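Peer 1: got a structure for you, letters missing:
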């Protein structure tokens, strides 16, 4: 039988390999396990759905949508154009992040060309507003901003 020591600091009791804590310390950590199980499940689901989202960017559908957005925006950053600045695009970005609303992943009206600077600003704003990105909590009760001007004002404001 495999065994190891209890994970509680300072405890040297030998317990079965499948357990984390001895009987004494397991009671102290029951609440801890329950709270973290939700976080573990949420992280797993986000990672799994992230893999699915990444696969999408290697499909013909994405290539076609991307080309349509580039042609529509004339290869220029739409966020910069709002301020009257002409900047070539580097990214085709989702206005509403796919992590927040996967239903808008294939919606051409949810795509916009962005330069590197605007893309970085928008990504930082998304993390604050929508709660996207690593180690963040998605905020499901926020209003989706689909208007490029509204997003530009929010990320620059």
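Peer 2: It's in. Computed from a predicted structure; not experimentally measured. Numbering: from 1, shown residues only.
Peer 1: only C-alpha atoms for contact and neighbour calcs from this point on.
Peer 2: OK.
Peer 1: for the protein, which segments are assigned as strands?
Peer 2: 3-5, 14-16, 91-94, 111-114 (DSSP state E).
Peer 1: most packed of the ones you listed?
Peer 2: Comparing the strands of the chain by mean neighbour count (mean count of other CA atoms under 10 Å), strand 111-114 ranks first with a mean of 26.
Peer 1: what lies in contact with it?
Peer 2: Residues from elsewhere that reach strand 111-114 (CA atoms under 8 Å, 6 or more residues apart in numbering): 66, 69-70, 73, 75-79, 88-95, 148.
Peer 1: residue 52 versus the closest residue to residue 91 other than its chain neighbours, what's the distance?
Peer 2: The shortest distance from residue 91 to any non-neighbouring residue, by CA to CA, 6 or more residues apart in numbering, is to residue 114 (5.2 Å). As for residue 114, its distance to residue 52 is 23 Å (criterion: CA to CA, to the nearest Å).
Peer 1: for comparison:
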């Protein structure tokens, strides 16, 4: 496999994994260091998984346990978004397994199938923002309302309201 030299204006082909040709080889180390700084691996090690709780949560979402639970929930819900369905809208082909009460807030129920709902990407994205507002989930936030447990229909109403606000605001 080959690629073009990364030096501006140089079109020499170089064999992978090299990024620069023999003429511009002195830039290779600096470029590799720069790529590492912005790589997904760096992000996961230094930002996303910077503390034990985040590491543990990330590990869970890559485990066979989560894969199995997610699949069971999707099949149980027939790949229909439960938040849309609660409002009377049938949205098939939903593929997100969503914790109704975030696992970050209630890790003790993260493996309970009754706490997992199928969601479409739109509802999942809006719900994540709502979770940050209500529970203080996400990077750099402080948890609050940790005893609050909302149902799928309660979430659905809030998601619909938030979507409506977003549409009116644009």
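Peer 2: All right, it came through fine. No experiment lies behind these values; they were computed from the predicted model shown.
Peer 1: please state their TM-score.
Peer 2: TM-score for the superposed chains, counting by TM-score structural alignment, normalised by the length of the first structure: 0.66, backed by 114 aligned residues with a CA RMSD of 2.2 Å.
Peer 1: related to what we said a few turns ago, aligned to the residue nearest to residue 91 of the first structure, what sits in the second structure?
Peer 2: Here residue 114 of the first structure is matched to residue 119 in the second structure, going by TM-score structural alignment.
Peer 1: try residue 129 of the first structure
Peer 2: By TM-score structural alignment, residue 129 of the first structure lines up with residue 134.
Peer 1: list the buried residues for stretch 59-71 of the second structure?
Peer 2: 60, 66, 69, 70, 71 (16 or more other CA atoms under 10 Å).
Peer 1: which residue packs closest to the residue mapped onto the fourth one from the first structure, ignoring adjacent ones?
Peer 2: Translated: residue 70 of the second structure. Counting by TM-score structural alignment, residue 70 of the second structure lines up with residue 66 in the first structure. Spatial nearest neighbour of residue 66 of the first structure, excluding adjacent residues (CA to CA, 6+ apart): residue 92 at 6.4 Å.
Peer 1: for the one you found, which residues are in contact?
Peer 2: Residue 92 of the first structure neighbours (CA under 8 Å, 6+ apart): 66, 69, 70, 111, 112, 113, 114.
Peer 1: from residue 95 of the first structure, how far out is the nearest residue to the third one once chain neighbours are set aside?
Peer 2: To tie it back to what came earlier, the one meant is residue 70 of the first structure. Leaving out its chain neighbours, the residue that sits closest to residue 70 of the first structure by CA to CA, 6+ apart is residue 113, at 6.5 Å. With distances taken as CA to CA, residue 113 of the first structure is found 10 Å from residue 95 of the first structure.
Peer 1: same check on residue 86 of the first structure?
Peer 2: 19 Å.
Peer 1: these two: which is more packed in?
Peer 2: A count of neighbours by other CA atoms under 10 Å puts residue 95 above the other of residue 86 of the first structure and residue 95, at 21 against 13.
Peer 1: so where do the helices sit in the first structure?
Peer 2: 23-56, 60-72, 78-82, 116-129, 148-156 (DSSP state H).
Peer 1: report the buried residues of the first one.
Peer 2: Along helix 23-56 of the first structure, these residues count as buried under the neighbour rule (16+ other CA under 10 Å): 26, 43.
Peer 1: quick one, it and helix 60-72 angle?
Peer 2: For helix 23-56 of the first structure against helix 60-72, the angle by axes from the mean of the first three to the mean of the last three CA atoms, to 10 degrees is 60 degrees.
Peer 1: looking at the contacts of residue 92 of the first structure, which is nearest residue 120 of the first structure?
Peer 2: Each of those was checked against residue 120 of the first structure using CA to CA; the closest is residue 114, at 9.3 Å.
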